[in-house]
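*Asks:* task: produce atomic coordinates for the following.
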Amino acid sequence: MKEAPLATVAVLITILGLAYALWIDFKTSIQKKIELKQELLRQAIAFEVHKHKWLESEKVGYDVGYDYAWIDWNSKYRKDFVRSRKIAA
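*Replies:* Below is the predicted model:
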């Protein structure tokens, strides 16, 4: 069996090194995109809970509190809200 010239081996190692670096960069960018989408979803949920708190407080005439608003919004609207965000994304 004929051995590959040393230059060919060096080129292959360089190509594999570049491919690995590009893969790591791609994987990192995908990870960052996922983390960004998760953070945006958390912020959107917080906004919706604050809006829900305001609306519920207006209905009853006093501040219902964030904890009540979060529990109420979570039980009534979270599932559909998250589902609609995942479809839109």
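
*Asks:* hey, let's count contacts and neighbours off CA atoms from now on
*Replies:* OK.

*Asks:* what's in contact with the helix or strand containing Asp80?
*Replies:* Element membership of Asp80 [criterion: DSSP states H and E] is helix 78-88. Outside helix 78-88, the residues that touch it by Cα atoms under 8 Å, 6 or more residues apart in numbering are Leu41, Ile45.

*Asks:* try stretch 57-70
*Replies:* The contact list for stretch 57-70, computed with Cα under 8 Å, 6+ apart, reads Val49, His50, His52, Lys53, Trp54, Glu56.

*Asks:* so how far is Gly61 from the fifth one?
*Replies:* When you say that, I think you mean Trp54. With distances taken as Cα to Cα, to the nearest Å, Trp54 is found 10 Å from Gly61.

*Asks:* how about this one, so we can line them up?
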Amino acid sequence: MEENKKMECISTLLKNSTLYQEFLLEREEILKHKWIESEKKGYDIGFEKALLDWVINHRSKWLASRRKNVD
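*Replies:* Model (predicted):
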């Protein structure tokens, strides 16, 4: 029982962390990119290909936009 309570507390802390929230936002953008590129190709390009393409071609602009909106 004590172990479950510890895990629940850790889980709550992670879900509320800024770093985790940023990770979720970035993941959402990658999944959108995966969908768009898969639609263009006519088949599922897969998460890894979408991730690499997004990081190489879009991440820096996305991060700059996020920073501008936060400031």
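
*Asks:* hmm, back to that, where in structure 2 does the helix holding Asp80 of structure 1 fall?
*Replies:* Matched against structure 2 by TM-score structural alignment, helix 78-88 of structure 1 falls on residues 59-69.

*Asks:* how close does the matching stretch sit to structure 1?
*Replies:* Stretch 59-69 of structure 2 differs from its equivalent in structure 1 by a mean of 1.1 Å after superposition (mean Cα distance after the TM-score superposition for structure 1).

*Asks:* run the chain-centre distance for that stretch.
*Replies:* Put simply, stretch 59-69 of structure 2 sits 14 Å off its chain's centre (Cα atoms, centre = their mean, to the nearest Å).

*Asks:* do stretch 23-33 of structure 1 as well
*Replies:* Worked out by Cα atoms, centre = their mean, stretch 23-33 of structure 1 lies 13 Å from the chain centre.

*Asks:* and if you look at stretch 44-56 of structure 2?
*Replies:* Mean C-alpha position of stretch 44-56 of structure 2 versus that of the full chain (Cα atoms, centre = their mean) differs by 12 Å.

*Asks:* where do the helices sit along structure 1?
*Replies:* Using DSSP state H, the helices of structure 1 run over 6-60, 66-76, 78-88.

*Asks:* which one of those is the most hemmed in?
*Replies:* helix 66-76 (a mean of 15; mean count of other Cα atoms under 10 Å).

*Asks:* next, the angle helix 78-88 makes with it.
*Replies:* 70 degrees (axes from the mean of the first three to the mean of the last three Cα atoms, to 10 degrees).

*Asks:* what's the angle between helix 66-76 of structure 1 and helix 6-60?
*Replies:* Here helix 66-76 of structure 1 points in a direction 110 degrees away from that of helix 6-60 (the same axes, to 10 degrees).
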